[in-house]
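Trainee: here is a sequence together with a model predicted from it:
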Amino acid sequence: MTSSTYHIEKLLHGGLGLGRNEDKQKMLIEGVISGETVAAKIQSLKKNRNTAVATSIIEPSSERIKAPCQYYKQCGGCDFQHMNYPRQLQEKQAILKDLLQQSGNTILQEAATQILNAPLPSPSQTHYRQRIRLQVDNKQTLGFHKRRSHDCVAIESCLLATPKINDCLQKLLPQYAFNKLLNQTETVEILFDPDSSTVTLLIQFKRKPRPADKQHAQDLINTISELTNIFFIGDGFSVTGNASLSFTLPPLVPHTTKTVQLSLETGGFCQVNVEQNTNLVKTVLDFCAVTKKDTILDLFCGMGNFSIPLAERSQSVLGIEGQGSAIRSAIRNSSNAGQDNTIFKKQPIHAACSELAKAGSLFDCIILDPPRQGAPGLARVLSALCRKRLVYISCDPVTLCRDLEDLLQYGFVIKKLQPIDMFPQTHHIETVALLETA
């Protein structure tokens, strides 16, 4: 298909640019910046979704830069590398603002212009990830998926990974034992423990590991000094061994010097940007504004990223999470912090909230940190459980807008919206919302 010239009106959720040509035809184009004019070749024409690939930048933005990663345009990640960091933050705020304004809800539309803050920048824009997951394709290529493909781009280092992860990866690649393991591997997760400066591998295996596989793993541990553990996971068998990763939050309680160490079991979830996670926790604590008289309900509590610091400031914390390993980690983290005012329960969130509401439970503050799909259908019961305020931590602006609209219908009032850039070089944005009861 021939190329056409498009003016980029704005970037949409997902990072693609909305462009129009002289015939007003809409096109979604990757690798562009709002306000640019580009020549693009049509890739596909589908109902409500026409896509094209930019072939040249006719009128570039002054904030366009050369992407710093050698795998850019091959690897499927890091889709904002072509703009400088201030512009990345500006585009992310604009995307969130646009979604709020397009919601059709007048309160959300007002929030977009009146209370939506500029994103909190990340202390580091590269080498901030303490964990990466590499794919292995059917050609035994280890790397990240290519754009719109299940084939992998072979990588030797990742711009976003900590130097220790990249060092370990480069030492692994030529090892005979590692390449033998790749024969039966689907993914390799490399995890850096910032407290011990060591690296762990979590290998998703196609079958139960055999003695020879375990010996290959031990050979790698013996050869690479920073590599201290290798674990196998897969269908039909559980994680072999019992290791954890840990990181320390700085003093978060006013007028104290007490740090909080958090750890999680191998394979558990934590924020990958440890430096920015500290700012995320501080923001949540500020929004909660709890006192020693307040009771807290932490939903999707994980290993206690918010629960443990909040327990230092409040009367009590009830944390609920559906994943057993996360609850075990939360209990251990609270115990290690010397806390006796926390309870952690493994239970589906919707069922747990319904039980609490039926029992007449009330909490001064509720923390809601759901996965990407958000928390549909929870607004009504949350309104019955919440006495003062609700703090919603979202990793997806679309589901955030949907859930905020639901919460507004049940009497909550939006007071603050603070985007936090957990993922520089990508279109992803975290948002913390403060809501209060009417």
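Mentor: Yep, it's here. Quick caveat, the model's predicted, so the values are computed rather than measured. Numbers count the residues shown, from 1 in each chain.
Trainee: every contact and neighbour count from this point should use C-alpha atoms.
Mentor: Will do.
Trainee: so what touches the one helix or strand Ile230 maps to?
Mentor: With the criterion set as DSSP states H and E, the secondary-structure element containing Ile230 is strand 227-233. In this structure, residues lying in contact with strand 227-233 by C-alpha atoms under 8 Å, 6 or more residues apart in numbering are 168, 198-205, 209, 217-218, 220-221, 238-241, 243.
Trainee: just the buried subset of those residues, please.
Mentor: Buried residues within the contacts of strand 227-233, counting neighbours by 16 or more other C-alpha atoms under 10 Å: 168, 198-205, 209, 217, 220-221, 243.
Trainee: just the residues you listed now: which is nearest Glu36?
Mentor: Cys168 (39.9 Å; C-alpha to C-alpha).
Trainee: try this one next to it:
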Amino acid sequence: MAGSPPPVRTVARSDPTPIPLDILDLSHDGRGVARWPAGHAHAGKTVFVAGALPGERVLARQTARSRSFDEAATVEVLQASPDRVPPRCPHFGTCGGCALQHLAEDRQIHAKQRVLLENLERIGKVVPGEVLPPLTDAAWGYRRKGRFSVRRVEKKDRTVVGFREQDPRFVADLSECHTVIPRIGTRIAALAALIDGLKARREIPQVEFIAGDDTVALVFRHLAPLDEADRAALVAFAREHDFAVFLQPGGVDSVHPLWPQDPQLAFTLPEWNVVLHFRPLDFIQVNRGLNEKMIARALALLEPQADERVLDLFCGLGNFTLPLARLAREVVGVEGDAGLVRRARENAAHNALGNVEFHAADLAQDLGGHPWMRGGFDRLLLDPPRSGADGVLRQLSLKGLKRIVYVSCHPGSLARDAGFLVHERGWTLRAAGVMDMFPHTAHVESIALFEPGRG
């Protein structure tokens, strides 16, 4: 894939006349990359084309213009790529939840692998010794956590519920979603009808959903108090569709159950005999099947031994930490969210794991005062946010570590940190690969293995 355009653009007046374009590449956000042809006022300038694939010739209409690139949308495919497939979802092309449904599933993951390898080479100036086989799982009905936007549209005289459109000013009017778990994805229209019947329908801006093994929860954000009739309607909907319903009148800490009284949210990692309990707004990995495969690969790459001490940074609820505790002598998990740390400790106790401890720390700040920083470790696993792990890696003593496994949700920050480990700390990038946590989107999840020495 070629480089993506910057996230912020300057939009100027666009030419509405459709123009034939030859698509040269695929951008990091899933759009085709072309150049305006000879004779165009901006001939040679890069244009990103929504709905187009490499090797295609399309008729495209310009939608936005900026100094360094233009944007366009496909009006008609004149010559299709052999990798093009019919999108399953009727909302594809409008809804911003997916970017790659028109690309064959086996080609999507290879495109994401290109993103990772290009970032490693371009940003980090590193090449992995081995490219790991891509990890994939179910491509449909996998999304167990997400957020729907809600908007009352007076022109339609109804409430729409969905993800943001490709133009994020608007909410996609969804009737269904094939990437969301079926218990949610098939009930979006019913959810919209529910909200539209509430007195507070204009006061509900979003509904979050999250699923454990047995319970699916909906969290209704509301900007004004709900009267008894509205609360009763929500309870009736929950009973009918077997949902747990939570209300959120304010910040994250205001979330509380409406029905049932004490719903339990949890998922199992059967290979390690671990159960993880969570709250409805907690971070959990979106794709259950891929998450289990990811943990298995991370632990296989890390190779923790029964007499060793392991550090797990950005540990969250203990998604990696608790399986690690089944294998190592001692595991230390560190996380910036104090609420997640509390629940990680509860999960350790629930699973009767006495060889694991959790600490709260902002891993982007000065960590010199934290006692766990002075402890010796044999192996390191880290799963940072999109910003990466630059701050903690520059402070952490890597002496004595035998392996580092880095799980990443952003190939650019992984590439930057890989360059630091290799070129400034003297480590070797032994292996790297991609994992399709979000099929049909341009999101790239990846994993990398580092070992001491330059090989």
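Mentor: That came in fine, so what should we check first? Computed from a predicted structure; not experimentally measured.
Trainee: just give the TM-score of the two.
Mentor: The TM-score (TM-score structural alignment, normalised by the length of structure 1) is 0.89; 423 aligned residues with a C-alpha RMSD of 2.4 Å.
Trainee: just the buried ones among the contacts of strand 227-233 of structure 1: which are in helices?
Mentor: Using DSSP state H to define helices, the subset of those located there is Cys168, Ala217, Leu220, Ile221.
Trainee: now the helix or strand containing Glu91 of structure 1: how far from the chain's centre is it?
Mentor: Assigned by DSSP H and E, Glu91 of structure 1 belongs to helix 85-102. Here helix 85-102 of structure 1 shows a centroid-to-chain-centroid distance of 17 Å under the convention C-alpha atoms, centre = their mean, to the nearest Å.
Trainee: measure the residue mapped onto Asn319 of structure 2 from structure 1 to Met422 of structure 1 for me?
Mentor: Structural correspondence for Asn319 of structure 2 with respect to structure 1 (TM-score structural alignment): Asn305. Taken as C-alpha to C-alpha, to the nearest Å, the spacing of Asn305 of structure 1 relative to Met422 of structure 1 amounts to 15 Å.
Trainee: name the residues of stretch 341-357 of structure 2 that are buried.
Mentor: When burial is assessed from 16+ other C-alpha under 10 Å, stretch 341-357 of structure 2 yields the following buried residues: Val341, Arg343, Ala344, Arg345, Glu346, Asn347, Ala348, Leu353, Asn355, Val356, Glu357.
Trainee: re earlier: higher neighbour count, Asn305 and Met422 of structure 1?
Mentor: With neighbours defined as other C-alpha atoms under 10 Å, Asn305 of structure 1 and Met422 compare such that Met422 has more, 30 against 22.
Trainee: does that one touch Asn277 like I think?
Mentor: Yes - between Met422 of structure 1 and Asn277 there is a contact at 7.5 Å, judged by C-alpha atoms under 8 Å.
Trainee: and for the aligned partner of Glu226 of structure 1 in structure 2, the neighbour number?
Mentor: In structure 2, the position corresponding to Glu226 of structure 1 is occupied by Asp242, as judged by TM-score structural alignment. As a burial measure, Asp242 of structure 2 scores 13 neighbours (other C-alpha under 10 Å).
Trainee: which residues touch the nearest residue to Asp242 of structure 2 once chain neighbours are set aside?
Mentor: In space, Asp242 of structure 2 comes closest to Val216 once its chain neighbours are excluded; the distance is 7.7 Å by C-alpha to C-alpha, 6 or more residues apart in numbering. Residues counted as contacts of Val216 of structure 2 (C-alpha under 8 Å, 6+ apart) are Phe209, Ile210, Asp242, Phe243, Ala244, Leu265.
Trainee: tell me the residue in structure 1 aligned with the second one.
Mentor: Which is Ile210 of structure 2. Alignment of Ile210 of structure 2 against structure 1 is given by TM-score structural alignment, with Leu191 as its counterpart.
Trainee: try the last one
Mentor: Residue pairing (TM-score structural alignment): Leu265 of structure 2 is matched to Leu245 of structure 1.
Trainee: many thanks, I have nothing further to ask.
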